[in-house]
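Chemist: pasted the sequence and its predicted model underneath.
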Amino acid sequence: METIKTIAEKLKHTSQPNEWTNKLTEDHRAGVLKLITSWQKRLEQEKQIQMIHEEKIRFDESFKLHKNDLVAGIDEAGRGPLAGPVVTAAVIFHEHPHELIGINDSKLLSRFKRENYAEIIKKYALAYYVHIQSVEQVDTLNIYQATKSSMMLAVDNLSIQPQVLLVDAMTLPTDIAQHSIIKGDAKSLAIAAASILAKTTRDNLMNEFDKIYPEYHFSKNAGYGTSDHLSALKQFGVTKIHRKSFEPIKSMIR
């Protein structure tokens, strides 16, 4: 009879039910029953993730005008913060290898998973581009127009131009066929990938700004108006990376 330790190790490397796993369900040891229940639950979760992944691929491909059209997903990170740039990204996939499974709205992933997926996206994307829109442009254009401009620059700088754009809740000034998708990062694989590249890039930038302005805790709050950030603003004032067109900063510098 196999030990519970041996069974646990074998289940780690078993991805499909078979004769051996079927027999385990008849094992009356509490430890084995717990292991097989946990394993079955893991398989079901993986199946659900696979189904969601396939739905996102089908969603993207449903917008193709022709079979060989390229679809780009576009998203942003950082429209709401009081400090730091807004970052946008555009991503095109031609194939969808197994490693892309699990890509989702960047806000629903841990920092570790976002960073891991960012490298996978860069590896397997047919083309991608990340654009960083400066605080000066945000203040000059306003955040909506600055984001729109940045998204267009991300698209224009792709090494291969797409035939279709899927944009997260935005309409761009372009002749390329486009669709504005509400909550697109939850529906589209390409938009979700763009959201991950935009967010990881911006988070890394804010980590660097944290070294320059440690009293504002930018690595923790990413420039958003948290209580510690607002307290630092009152105590230390406005920095070069604060958005002068955003309140309460706008009132502070009058």
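Modeler: Sure, I can see it.
Chemist: please count neighbours and contacts with C-alpha atoms only from this point.
Modeler: Fine.
Chemist: identify the residues contacting residue 165.
Modeler: With contact set as C-alpha atoms under 8 Å, 6 or more residues apart in numbering, residue 165 has these partners: 71-74, 176-179.
Chemist: need the strands for the stretch 1-150 of the chain, in chain order.
Modeler: 71-77, 86-92, 127-133 (DSSP state E, counting those that start in this stretch).
Chemist: quick check: which helices or strands does the first one pack against?
Modeler: By that I understand strand 71-77. Applying 3 or more C-alpha pairs under 8 Å, 6 or more residues apart in numbering; DSSP states H and E, one finds that strand 71-77 contacts strand 86-92, helix 143-156, strand 164-168, helix 189-212.
Chemist: please repeat the previous calculation with a cut-off of 10 Å.
Modeler: Counting contacts by 3 or more C-alpha pairs under 10 Å, 6 or more residues apart in numbering; DSSP states H and E, strand 71-77 packs against helix 30-61, strand 86-92, strand 127-133, helix 143-156, strand 164-168, strand 177-181, helix 184-187, helix 189-212.
Chemist: what count of nearby residues applies to the closest residue to residue 222 other than its chain neighbours?
Modeler: Closest residue in space to residue 222, ignoring its immediate chain neighbours: residue 206 at 5.7 Å, by C-alpha to C-alpha, 6 or more residues apart in numbering. Residues lying near residue 206 (other C-alpha atoms under 10 Å) number 24.
Chemist: check it against this one:
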Amino acid sequence: MNRKETIGLIKGLLKGDPTADDLIRWRQDQRIGVKKLLVQYDKQQEKERHQNQAFENRLVFEKQAWQRGAQLAGVDEVGRGPLAGPVVAAAVVIDESFDMTIVHDSKQLTEKTRLKLDQELREKVVDFAFGIVDAEQIDSLNIYEASRVAMRLAIESLHVPLDGLLIDAMTVDLPLPQEKLIKGDDRSISIGAASILAKNYRDTLMKDFAMQYPGYGFERNAGYGTAEHLAGLATLGVTPIHRKTFSPVKKHLK
């Protein structure tokens, strides 16, 4: 054992890129502190291996397209269930250089992680765009059709040419080959990236609406029908951003 290698030093080196010789030497170290560090290191390595493999599995559809020289957009929407606010879709195009293995269905990430990923995602994807359909249009169309319109608007706002679409459980009215993927945000990296960007974008919109329409808790519930939101409806009434065809809102209309 090298006496100069304190446990603190080894801890720092393990956070970097230790060599195979380093690891062999440290595994022979009998200090309890070193053994604990190596257990933590091995767990982290296993977690990263699993994450990398899952990332590769969720790139299958994109890789098949890239092998044909084709460029796809992944598309997802958020905001079908809320009683207030718009439905927001995002369309995202990635290429072979995309390496954010943490990207996943936005519902499987904490808010803190989602927000932390937002700027890096915007910088690393080839292109991204949003489509927004407001509450009045939702009431006019119905939420399913409004979601399809939001997706189409997002796709049409992209600046790069497309050869096809990967869409979470839907199809859109565009003359492009489309792969309708059930649970697509868990099966495709580009759809997962779209779900993150769309969720962050919509949450920001709802926090802005919370300042315009206080008392409903939009900054916390994003327009979903929480107890706080329903109490606000009962005492303050319906706002212009409420979906008037949704039954919990409808009963408060005068």
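Modeler: Sure thing, it's come through. From a predicted model like this one, the values you see are computed outputs, not experimental measurements.
Chemist: ok, back up a step: switch the contacts of residue 165 of the first structure over to JSON lines; also include neighbour count and distance to residue 190 of the first structure.
Modeler: Shown next, in JSON lines, are the contacts of residue 165 of the first structure (neighbours: other C-alpha atoms under 10 Å; distance: C-alpha to C-alpha, whole Å):
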{"residue": "71", "neighbour count": "27", "distance to residue 190 of the first structure": "8"}
{"residue": "72", "neighbour count": "30", "distance to residue 190 of the first structure": "6"}
{"residue": "73", "neighbour count": "31", "distance to residue 190 of the first structure": "4"}
{"residue": "74", "neighbour count": "33", "distance to residue 190 of the first structure": "7"}
{"residue": "176", "neighbour count": "12", "distance to residue 190 of the first structure": "16"}
{"residue": "177", "neighbour count": "14", "distance to residue 190 of the first structure": "16"}
{"residue": "178", "neighbour count": "20", "distance to residue 190 of the first structure": "13"}
{"residue": "179", "neighbour count": "18", "distance to residue 190 of the first structure": "13"}
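Chemist: would you convert those residues into JSON lines that also reports distance to residue 231 of the first structure?
Modeler: Formatted as JSON lines, the contacts of residue 165 of the first structure follow (distance: C-alpha to C-alpha, whole Å):
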{"residue": "71", "distance to residue 231 of the first structure": "44"}
{"residue": "72", "distance to residue 231 of the first structure": "41"}
{"residue": "73", "distance to residue 231 of the first structure": "37"}
{"residue": "74", "distance to residue 231 of the first structure": "34"}
{"residue": "176", "distance to residue 231 of the first structure": "45"}
{"residue": "177", "distance to residue 231 of the first structure": "46"}
{"residue": "178", "distance to residue 231 of the first structure": "42"}
{"residue": "179", "distance to residue 231 of the first structure": "41"}
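Chemist: between those, which is nearest residue 233 of the first structure?
Modeler: Minimum distance to residue 233 of the first structure across the contacts of residue 165 of the first structure is 32.5 Å, recorded for residue 74 (C-alpha to C-alpha).
Chemist: any idea what the closest one aligns with in the second structure?
Modeler: Taking TM-score structural alignment, the alignment pairs residue 74 of the first structure with residue 75 from the second structure.
Chemist: looking at it, its match is touching residue 105, isn't it?
Modeler: No: counting by C-alpha atoms under 10 Å, residue 75 of the second structure sits too far from residue 105 to count as a contact (11.9 Å).
Chemist: could you name every residue contacting both of those two?
Modeler: 184-185, 188, 190-195 (C-alpha atoms under 10 Å, 6 or more residues apart in numbering).
Chemist: distance of residue 183 of the second structure from residue 219 of the second structure?
Modeler: Residue 183 of the second structure is 27 Å from residue 219 of the second structure, where distance means C-alpha to C-alpha, to the nearest Å.
Chemist: look at the two and report which has more neighbours.
Modeler: Between residue 183 of the second structure and residue 219, counting by other C-alpha under 10 Å, residue 219 is the more crowded of the two (17 against 14).
Chemist: close enough to count as contact, the more buried one and residue 205?
Modeler: Yes: counting by C-alpha under 10 Å, residue 219 of the second structure touches residue 205, with 9.0 Å between them.
Chemist: deepest of the helices and strands packed on strand 71-77 of the first structure, which one?
Modeler: Compared across those, strand 86-92 shows the largest average neighbour count, a mean of 30 (mean count of other C-alpha atoms under 10 Å).
Chemist: mean deviation, that one versus the second structure?
Modeler: Strand 86-92 of the first structure, aligned to the second structure and superposed, deviates on average by 0.5 Å (mean C-alpha distance after the TM-score superposition for the first structure).
Chemist: elements contacting that strand?
Modeler: Counting by 3+ C-alpha pairs under 10 Å, 6+ apart, strand 86-92 of the first structure packs on strand 71-77, helix 111-124, strand 127-133, helix 135-141, helix 143-156, strand 164-168, helix 189-212.
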